[in-house]
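In: Sequence first, predicted coordinates after that:
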Amino acid sequence: MRFFRFDAEVRRMIERFGSRKVGVSRIVRSEGLFQAGCMHFDPGGVIGFHPAGVNQLFLVVSGSGWVRDETDRVPIRAGEAVFWEAGEGHESGTETGMTAIVIEGPGLNPDEWMPPLKDR
C-alpha cells in the first residue's frame, strides 16, 4: 500500500487566462488519453475564461461557486458537476472557496453514466 497527497498544500498555482487564487494538484495522467486533478479555489478564486482543450468534467466536492460559458454565471455547489466539450469557452470561480475534481479526455461523455441535474 502506498499513500499520496492531493491537498491544497501540494497544488501548483494557475496563472494562465487571468486566473487567480486557484491551483491544481495532479491526480493521474494517462499517456495523453485522459488526466484528472483536484482544483483548490481560495475565496475569490477564478479560472479565467478559456476554451476547453478536450472534453472536461468539473465535479464540485466541497464549497460552492459559479461556472459560465459564453453567457451568465450559473451557481454550482458540492455534489454537482458541469461538462464542457472540447473547444467550448468556460470560466469558473467562487467567492467563498471551492474544491473540484476535474477529469479531462477526448472520449469523455458523462451522459452515459451520470444523472442530469433536473433544474438546469
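Out: All right, it came through fine. Residues are numbered from 1 along each chain as shown.

In: From here on, just use CA atoms for contacts and neighbour counts.
Out: Will do.

In: Just to check, residue 78 is in contact with residue 58?
Out: No: the pair residue 78 / residue 58 is not scored as a contact, 10.9 Å apart, by Cα atoms under 8 Å.

In: So for those two, which sits in the more crowded spot?
Out: residue 58 (22 against 15; other Cα atoms under 10 Å).

In: Tell me who's in contact with the residue lying closest to residue 85 once chain neighbours are set aside.
Out: Leaving aside its sequence neighbours, residue 85 sits nearest to residue 55 (Cα to Cα, 6 or more residues apart in numbering; 4.4 Å). The contact partners of residue 55, taken as Cα atoms under 8 Å, 6 or more residues apart in numbering, are 83-86, 104-109.

In: Put this next to the first one:
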Amino acid sequence: MKILDIDTIVGSQTTAYGSQGVRRVRVHGGSGSAAVNIMHLAPGGRLGRHVAPVPQVLIVTEGQGWACGADGEPEALMRGQAACWAAGEEHETWTDTGMTVLIVEAQSPAQESMLGEAGRG
C-alpha cells in the first residue's frame, strides 16, 4: 500500500472553457470509459461553461460554491453535496471562497449510481 497526500500533488492548471483558478489532479483517465479528477478551485475560481460530453457528477469535498445547468440558474453547493449533469447539458461551477471537488464522468454509468442519475437528466 502507498499513502498519497493529494494536497501536495501538483497537478495542472486548467484553463479550458475560460476556467480560472483551477488546478486538476487526474485520479483516473486511462483506456476505460470513465474519468475521475480532483479539482481545486481557488477563491474566485471558475470552471467555465461547457457541454458535458458524458454524464458527470461533481461532489464537493471541501468548501462551497455554485453550479448551474442548462437553465443558467445558480444553485448553492456545499461539502457533501453533488451536482449531476446529463450528457449534452451545458453547465458551469464557481466559488467565491475556494472549493475542492471530485468529478466523475462515465459513458455508460450504472442506472443505480449517481452518474446514472445524471444520465436520466
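Out: That came through, no problem. These numbers come from a predicted model, not from an experiment.

In: For the two chains, what TM-score is obtained?
Out: Scored against TM-score structural alignment, normalised by the length of the first structure, the superposed chains reach a TM-score of 0.85; 114 aligned residues with a Cα RMSD of 1.9 Å.

In: before we move on, back to that, a markdown table for the contacts of residue 55 of the first structure, including secondary structure?
Out: Below are the contacts of residue 55 of the first structure laid out as a markdown table (DSSP: H, G, I helix; E, B strand; the rest coil):
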| residue | secondary structure |
| --- | --- |
| 83 | strand |
| 84 | strand |
| 85 | coil |
| 86 | coil |
| 104 | strand |
| 105 | coil |
| 106 | coil |
| 107 | coil |
| 108 | coil |
| 109 | coil |
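
In: And the buried ones among those residues, selectable in PyMOL?
Out: Buried subset of the contacts of residue 55 of the first structure, written as a PyMOL selection, criterion 16 or more other Cα atoms under 10 Å:
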select buried, resi 83+84+85+86+104+105+108
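
In: Which of the contacts of residue 55 of the first structure lies at the shortest distance from residue 10 of the first structure?
Out: For these, the residue nearest residue 10 of the first structure by Cα to Cα is residue 104; the value is 20.1 Å.

In: Report whether the expected contact of that closest one with residue 30 is present.
Out: No: contact criterion Cα under 8 Å: residue 104 of the first structure and residue 30 do not qualify, at 10.4 Å.
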